[in-house]
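this one's sequence-less:
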């Protein structure tokens, strides 16, 4: 078992942006309130290979089992089946050449997150895979030559409500386990929405609306997430990404104005072509952003989700 206190203690050393954790969790609550919660996956990670001549040639996506504080995760327990919807999502990734895994934790010593390990089974394949130690051998990924201390930071996690901690802990522990074994370029998968027409990887951000004399009101998207969405678009198939914005008026008060969304197809059509400085990031600083006119976004509500 892992207690909630042990989860918080681990996250306090990881140095990750906990404000983003809250935004993702609030989005999950907003989707559930519309009756579409079963169409939304948990968070995950996507990793790409590195190295000259090999950069980006191999990719995997992983989804952790969300741990419940105090539950039994002994290695000898009966192992769970992956969520049904995850099979379909991972099949879509598989068709694009991205291997997908459902990962489960093993806790041999109570509340000892450092010795906690992971096992995984590949999904999206036409046969039943068995759970194996993860990360095992990943074709195309460069093994890390020596250990690196990923838990050297001091992060304030007191702002994160108890209900949001288990999902973030599960994803973050898996991220460190993978990073400790392999060198890769890694990014969060904020969620996958299984729509009526397509499967939608999500990029979720909290943004204030800014104004530009040429564009009018706009939202900024950092270049890194923009390129990640472009990567999905290049693979295409049945993947049609969404950029989700939790619009706020004041970064300190964080009072919700509206949830808005734009498909990557429309984002690519109407985003400014010139990378510019500007746009307040979720960590409070300014960064290089792509500007997208606010008028091209739509309000994300039950009707919008039903139409996807």
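Yep, it's here. Treat the numbers as computed from the prediction; the structure is a model and nothing was measured. Numbers count the residues shown, from 1 in each chain.

From now on I want contacts and neighbour counts done on CA atoms only, so please keep to that.
OK.

ok, now which ones touch the closest residue to residue 199 other than its chain neighbours?
Spatial nearest neighbour of residue 199, excluding adjacent residues (CA to CA, 6 or more residues apart in numbering): residue 239 at 5.1 Å. Taking CA atoms under 8 Å, 6 or more residues apart in numbering, we find residue 239 in contact with 92, 198, 199, 200, 201, 232, 233.

Next up, a structure to set beside the first:
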């Protein structure tokens, strides 16, 4: 029940200050600049790697959807927003990265991820946690 509350709370937070609507992606945000940003919103625990440090994964499906929106010739960008969770699934913080920054820092080598929505395994790209900004710091830049 608390998971649903926090997801709806996040949606409410965006609706107060930003115009948004739902579709196949989690939402769109219209920034103060008037630019539209498709959003992929996930709850994740940071993984750790000796070579990369702490990182989050982005599944190849959402990665491709965000690529479509940024490659459409309309000078758009997209956002990947992560609700970071601790070991006991407790909320830690909201983090975000623009897709045009994500593609510069992601691993570009897919690896097997967790179980997908259809029950099979997913393929994931690693994105260093250090590349994310706190969501509260990124939103005013839109």
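Yep, it's here. Keep in mind that this is a model prediction, so the values were computed, not measured.

TM between them?
Once superposed, chain against chain, the TM-score is 0.84 (TM-score structural alignment, normalised by the length of the second structure); 141 aligned residues with a CA RMSD of 2.8 Å.

which of the contacts of residue 239 of the first structure map to contacts in the second structure?
Retained in the second structure: 198, 199, 200, 232, 233, out of these (criterion both residues aligned by TM-score structural alignment, their matches' CA atoms under 8 Å).

Map the last one across to the second structure for me.
In other words, residue 233 of the first structure. In the second structure, the residue paired with residue 233 of the first structure according to TM-score structural alignment is residue 70.

Spit out the contact partners of that match.
If a contact means CA under 8 Å, 6+ apart, then residue 70 of the second structure has 76, 77, 78, 99, 100 as its contacts.

and the kept ones among the contacts of residue 239 of the first structure, which of them are in strands?
Counting by DSSP state E, these place 199, 200 in strands.

Looking at the kept ones among the contacts of residue 239 of the first structure, spot the one nearest residue 165 of the first structure.
residue 200 (24.6 Å; CA to CA).

How much space separates that closest one from residue 32 of the first structure?
Separation of residue 200 of the first structure from residue 32 of the first structure (CA to CA, to the nearest Å) stands at 17 Å.

the more surrounded of those two?
Ranked by neighbour count (other CA atoms under 10 Å), residue 200 of the first structure and residue 32 place residue 200 first, with 23 against 15.

mind checking how far the more buried one is from residue 262 of the first structure?
Distance, residue 200 of the first structure to residue 262 of the first structure, using CA to CA: 11 Å.

Okay, strands next: where are they in the second structure?
Using DSSP E, strands in the second structure cover 27-30, 36-45, 47-49, 53-59, 79-85, 91-98, 111-115, 121-128, 133-134.

From the contact counts, what lies against the fourth one?
Packed against strand 53-59 of the second structure, as judged by 3 or more CA pairs under 8 Å, 6 or more residues apart in numbering; DSSP states H and E, are the following elements: strand 47-49, strand 121-128.

Of all these, which one is nearest residue 58 of the second structure?
Nearest of those to residue 58 of the second structure, taken as CA to CA: strand 121-128 at 5.3 Å.

Please state the offset of that closest one from the chain centre?
12 Å (CA atoms, centre = their mean, to the nearest Å).

Show residues contacting it.
So strand 121-128 of the second structure is contacted by 52-60, 102, 105-116 (CA under 8 Å, 6+ apart).

quick revisit: among the kept ones among the contacts of residue 239 of the first structure, which one lies nearest to residue 300 of the first structure?
So of these, ranked by how close each gets to residue 300 of the first structure (CA to CA), first place is residue 200, at 13.9 Å.

Show me what the closest one aligns to in the second structure.
Match for residue 200 of the first structure (TM-score structural alignment): residue 37.

quick one: its match and residue 81 touch, right?
No. Applying CA atoms under 8 Å as the test, residue 37 of the second structure and residue 81 come out as separate, 11.4 Å apart.

The kept ones among the contacts of residue 239 of the first structure into CSV, with extra columns for distance to residue 5 of the first structure?
Shown next, in CSV, are those (distance: CA to CA, whole Å):
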residue, distance to residue 5 of the first structure
198, 39
199, 36
200, 34
232, 37
233, 40
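
and which of the kept ones among the contacts of residue 239 of the first structure is nearest to residue 84 of the first structure?
Distances from residue 84 of the first structure to these, taken by CA to CA, are shortest for residue 199, at 14.7 Å.

OK, contacts around the closest one?
Here residue 199 of the first structure is in contact with 89, 92, 192, 193, 238, 239, 240, 241 (criterion: CA under 8 Å, 6+ apart).

In helices only, show me the residues you listed.
Counted as lying in helices by DSSP state H, out of the contacts of residue 199 of the first structure, are 89, 92.

who touches both of residue 200 and residue 262 of the first structure?
Residues within reach of residue 200 of the first structure and of residue 262 at once, by CA under 8 Å, 6+ apart, are residue 242.

How many residues are close by the counterpart of residue 298 of the first structure in the second structure?
Using TM-score structural alignment to pair residues, one finds that residue 298 of the first structure aligns to residue 133 in the second structure. Counted with other CA under 10 Å, residues neighbouring residue 133 of the second structure total 16.

quick one, what contacts residue 133 of the second structure?
Applying CA under 8 Å, 6+ apart to residue 133 of the second structure gives the contacts 95, 96, 97.

ok, now with 6 Å
95, 96 (CA atoms under 6 Å, 6 or more residues apart in numbering).

most distant residue from the middle of the second structure?
Most distant residue from the mean C-alpha position of the second structure: residue 50, 23.1 Å away (CA atoms, centre = their mean).

any idea how far the counterpart of residue 47 of the second structure in the first structure is from residue 265 of the first structure?
Alignment note (TM-score structural alignment): residue 47 of the second structure maps to residue 210 of the first structure. From residue 210 of the first structure across to residue 265 of the first structure, the span is 22 Å (CA to CA).

Which one's more surrounded, the two?
Higher neighbour count among residue 210 of the first structure and residue 265: residue 210, with 17 against 14, using other CA under 10 Å.

re earlier: could I get the helices and strands packed on strand 53-59 of the second structure as a markdown table with distance to residue 9 of the second structure?
Shown next, in a markdown table, are those (distance: least, CA to CA, whole Å):
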| stretch | distance to residue 9 of the second structure |
| --- | --- |
| strand 47-49 | 25 |
| strand 121-128 | 25 |
